[in-house]
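1. coordinates only, sequence not included:
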């Protein structure tokens, strides 16, 4: 299986440094009868399970909320979050590689998760990833911060 890397994956430290550049406010999520603020930039992936969404965070923790993936998608930053499949939304800050295999494209994330890209969404997803990578290169070339050096 061929592996396509767009850039060196970002470390958690780099994600923390560049997150403010992408306008990602905290999300307020319903949690056991109350509300809880969660930093958007620490979300690695969202997984839809019927009327619920399972959040996967950078520290390995998970949180299930009673909101649909579609509802959550409207609350996320479209510059950083992409929906490669009807059941998943991924944070491009945690993208590790793309794996084209025959007619299937698979995304691997830095936490080890692998997500299929639907054939219908593949070309739009790849365009979004390339646009995001260009933006990272622009941020990386800024003299005040070195993002990709690790």
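-> Noted; the coordinates are in hand. Everything numeric in this text was worked out from a predicted model, so none of it was measured.
2. only C-alpha atoms for contact and neighbour calcs from this point on.
-> Fine.
3. Now do the contacts for the residue most central in space within the chain.
-> Nearest to the mean C-alpha position of the chain, counting by CA atoms, centre = their mean, stands residue 91 at 0.7 Å. Going by CA atoms under 8 Å, 6 or more residues apart in numbering, residue 91 touches 41, 43, 44, 45, 80, 81, 82.
4. Let me see the contact set for the nearest residue to it once chain neighbours are set aside.
-> Once flanking residues are discounted, residue 91 sits nearest to residue 81: 4.6 Å by CA to CA, 6 or more residues apart in numbering. The neighbours of residue 81, taking CA under 8 Å, 6+ apart as the test, are 89, 90, 91, 92.
5. I figured the last one hits residue 80, correct?
-> Yes: using CA atoms under 8 Å, residue 92 is in contact with residue 80, at 5.4 Å.
6. quick one: buried residues of the longest helix along the chain?
-> Longest helix of the chain, by residue count under DSSP state H: helix 122-141. Within helix 122-141, the residues that count as buried by 16 or more other CA atoms under 10 Å are 122, 125, 126, 128, 129, 132, 133, 136, 139, 140.
7. try this one side by side with the last:
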């Protein structure tokens, strides 16, 4: 049996993986679950799993942060994440696998099969993952909301707007998606060469900036006609970003 621990800060995501493992992966023994980096670290050290199903972005850090805490790891890792990376093919050459939420049961079955048959050492696998941390880029993101999961290409995000501990995503389709995570979390995820935080409550996709208006203290006119404030302390940096100077 493959002793397995799930580490994900979303209870629904853990529940989905739990159900899929029970239904489709009889070779897996789920020994524990964790809701974040610190919790995951403690349970990995106590449980000594063969496999960790690991989210990347969590409330108290990233999956990479967790991996860096483990000395001489003996387990394998399957990322179960909302982010589709350009470097995903690099993972496919090793026993490491990478599943995009919402998880496809057939892909999970295939990943577990790779883990079962892999002869690579855990330390080599984790070295590969930590190297990816330095080079990975995102092409799309999966947004979790009350309705379910929506896969969105980054180029189709016009802007983000904070709503207390929630974040509104405004898309080129005219759709608005309310995500139960703070905007600060997404600021650290979205590529900074494409997205800019103009204000405490706003992040814009620079590809969808139409005009910068000097009146009323300065604001941005976006492709969809929305107006976004630029904080006084961010104005100079934004204009340099916009003009490429």
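-> Great, that's in hand. Treat the numbers as computed from the prediction; the structure is a model and nothing was measured.
8. thinking again about what came up before, among the contacts of residue 91 of the first structure, who's most crowded?
-> residue 41 (28 neighbours; other CA atoms under 10 Å).
9. so what corresponds to that one in the second structure?
-> By TM-score structural alignment, residue 41 of the first structure lines up with residue 155 in the second structure.
10. For that match, which three-state class applies?
-> helix (DSSP: H, G, I helix; E, B strand; the rest coil).
11. Dump the buried residues of helix 122-141 of the first structure to JSON lines, plus distance to residue 37 of the first structure.
-> As requested, the buried residues of helix 122-141 of the first structure are exported to JSON lines (distance: CA to CA, whole Å):
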{"residue": "122", "distance to residue 37 of the first structure": "32"}
{"residue": "125", "distance to residue 37 of the first structure": "28"}
{"residue": "126", "distance to residue 37 of the first structure": "31"}
{"residue": "128", "distance to residue 37 of the first structure": "27"}
{"residue": "129", "distance to residue 37 of the first structure": "27"}
{"residue": "132", "distance to residue 37 of the first structure": "26"}
{"residue": "133", "distance to residue 37 of the first structure": "28"}
{"residue": "136", "distance to residue 37 of the first structure": "26"}
{"residue": "139", "distance to residue 37 of the first structure": "27"}
{"residue": "140", "distance to residue 37 of the first structure": "29"}
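12. follow-up on the earlier one: now which residue in the second structure aligns to the residue nearest to residue 91 of the first structure?
-> Per TM-score structural alignment, residue 81 of the first structure is aligned with residue 195.
13. do you know how far the residue nearest to the centre of the first structure is from residue 34 of the first structure?
-> Going from residue 91 of the first structure to residue 34 of the first structure by CA to CA, to the nearest Å gives 25 Å.
14. Please apply the same query to residue 44 of the first structure.
-> Distance from residue 44 of the first structure to residue 34 of the first structure, by CA to CA: 23 Å.
15. picking that back up, among the contacts of residue 81 of the first structure, name the ones in strands.
-> In strands, judged by DSSP state E, the following of the contacts of residue 81 of the first structure are found: 89, 90, 91.
16. Give the aligned range of stretch 220-227 of the second structure in the first structure.
-> Going by TM-score structural alignment: stretch 220-227 of the second structure matches residues 107-114.
17. For the matching stretch, which residues meet the burial criterion?
-> Buried, per 16+ other CA under 10 Å, within stretch 107-114 of the first structure: 107, 108, 109, 110, 111, 114.
18. Just to be sure, which of those are found in strands?
-> Using DSSP E, those in strands are 107, 108, 109, 114.
19. can you list those in a markdown table and add distance to residue 55 of the first structure?
-> Output for these, formatted as a markdown table (distance: CA to CA, whole Å):
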| residue | distance to residue 55 of the first structure |
| --- | --- |
| 107 | 17 |
| 108 | 17 |
| 109 | 14 |
| 114 | 15 |
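20. from these, which is closest to residue 54 of the first structure?
-> Nearest to residue 54 of the first structure out of these is residue 114 (CA to CA; 15.2 Å).
21. so that closest one touches residue 99, yeah?
-> No: between residue 114 of the first structure and residue 99 there is no contact under CA under 8 Å: 9.6 Å.
22. and for the two, which residues touch both?
-> With CA under 8 Å, 6+ apart as the test, residue 114 of the first structure and residue 99 both reach 106, 107, 108.
23. which one among those gets closest to residue 12 of the first structure?
-> residue 108 (16.0 Å).
24. which residues does the closest one contact?
-> 95, 96, 97, 98, 99, 114, 115.
25. thinking again about what came up before, out of the contacts of residue 81 of the first structure, which is most surrounded?
-> Going by other CA under 10 Å, residue 89 tops these with 24 neighbours.
26. so how far is residue 137 of the first structure from that one?
-> 23 Å.
27. same thing with residue 95 of the first structure?
-> 15 Å.
28. ok, which stretches of the second structure are helices?
-> Counting by DSSP H, the helices of the second structure are 11-24, 37-47, 63-69, 88-92, 105-117, 122-135, 183-187, 235-243.
29. how about the fourth one: buried residues?
-> Meaning helix 88-92 of the second structure. In helix 88-92 of the second structure, counting by 16+ other CA under 10 Å, buried: 88, 91.
30. Likewise for the fifth one?
-> Along helix 105-117 of the second structure, the positions that meet the burial threshold by neighbour count (16+ other CA under 10 Å) are 105, 108, 111, 112, 114, 115, 116.
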